[in-house]
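*Asks:* sequence unavailable; structure follows:
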């Protein structure tokens, strides 16, 4: 299965893992400064963020781009 998308840096990584690692690295405040969406600013939680990001492609893309552009996160 891993040979299906060898050039995709997000292959095999769930959205929950991405959000969790970003929060661990930046904190909710830091994440909200980098990706300006309400689910990171007002009463943030992984569950509410996942619900929003799964329904909102532009926001999910911004979060995924931040994850990809943060090399320390992809080494875990």
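*Replies:* Yep, that arrived. Note that the structure is a prediction, hence the values are computed from the model and not measured.
*Asks:* please count neighbours and contacts with C-alpha atoms only from this point.
*Replies:* OK.
*Asks:* could you report the separation of residue 51 from residue 73?
*Replies:* Residue 51 sits 22 Å away from residue 73, going by Cα to Cα, to the nearest Å.
*Asks:* of the two, which one has the most company?
*Replies:* For residue 51 versus residue 73, the count of surrounding residues by other Cα atoms under 10 Å is larger for residue 73: 15 against 11.
*Asks:* kindly check the end-to-end length of stretch 50-60 for me.
*Replies:* Terminal residues of stretch 50-60 are spaced 9 Å apart (Cα to Cα).
*Asks:* okay, one more to line up with it:
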């Protein structure tokens, strides 16, 4: 089974990489309200794998990140 996990900084927390991308785009003439930079992790796992447990235990920092499993 293939799984994609989108990992993003939690709303309201500083995202220095997102801020740098926004500044670069603005400096180059683009109008951008906000930018968030996250990660995409693609996994191929066996049926029945507890994806939530895997993600929360090993892939994210629950204090500063949130995720979506696709």
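*Replies:* Great, that's in hand. Just so it is clear, the structure is predicted and the values come from calculations on it, not from any experiment.
*Asks:* what's the TM-score for these two chains?
*Replies:* After superposition, the two chains reach a TM-score (TM-score structural alignment, normalised by the length of structure 2) of 0.25; 30 aligned residues with a Cα RMSD of 3.3 Å.
*Asks:* which helix runs longest in structure 1?
*Replies:* Using DSSP state H, we find that the single longest helix of structure 1 is helix 15-34.
*Asks:* kindly report the same for structure 2.
*Replies:* Max-length helix for structure 2 by DSSP H is helix 16-27.
*Asks:* which helices and strands does the helix or strand just after that one pack with?
*Replies:* Following helix 16-27 of structure 2 in sequence order, the next helix or strand is strand 39-44 (DSSP states H and E). On a contact count with 3 or more Cα pairs under 8 Å, 6 or more residues apart in numbering; DSSP states H and E, strand 39-44 of structure 2 meets strand 2-9.
*Asks:* for the strand it packs on, packing partners?
*Replies:* Packing partners of strand 2-9 of structure 2 (3+ Cα pairs under 8 Å, 6+ apart): strand 39-44, strand 65-69.
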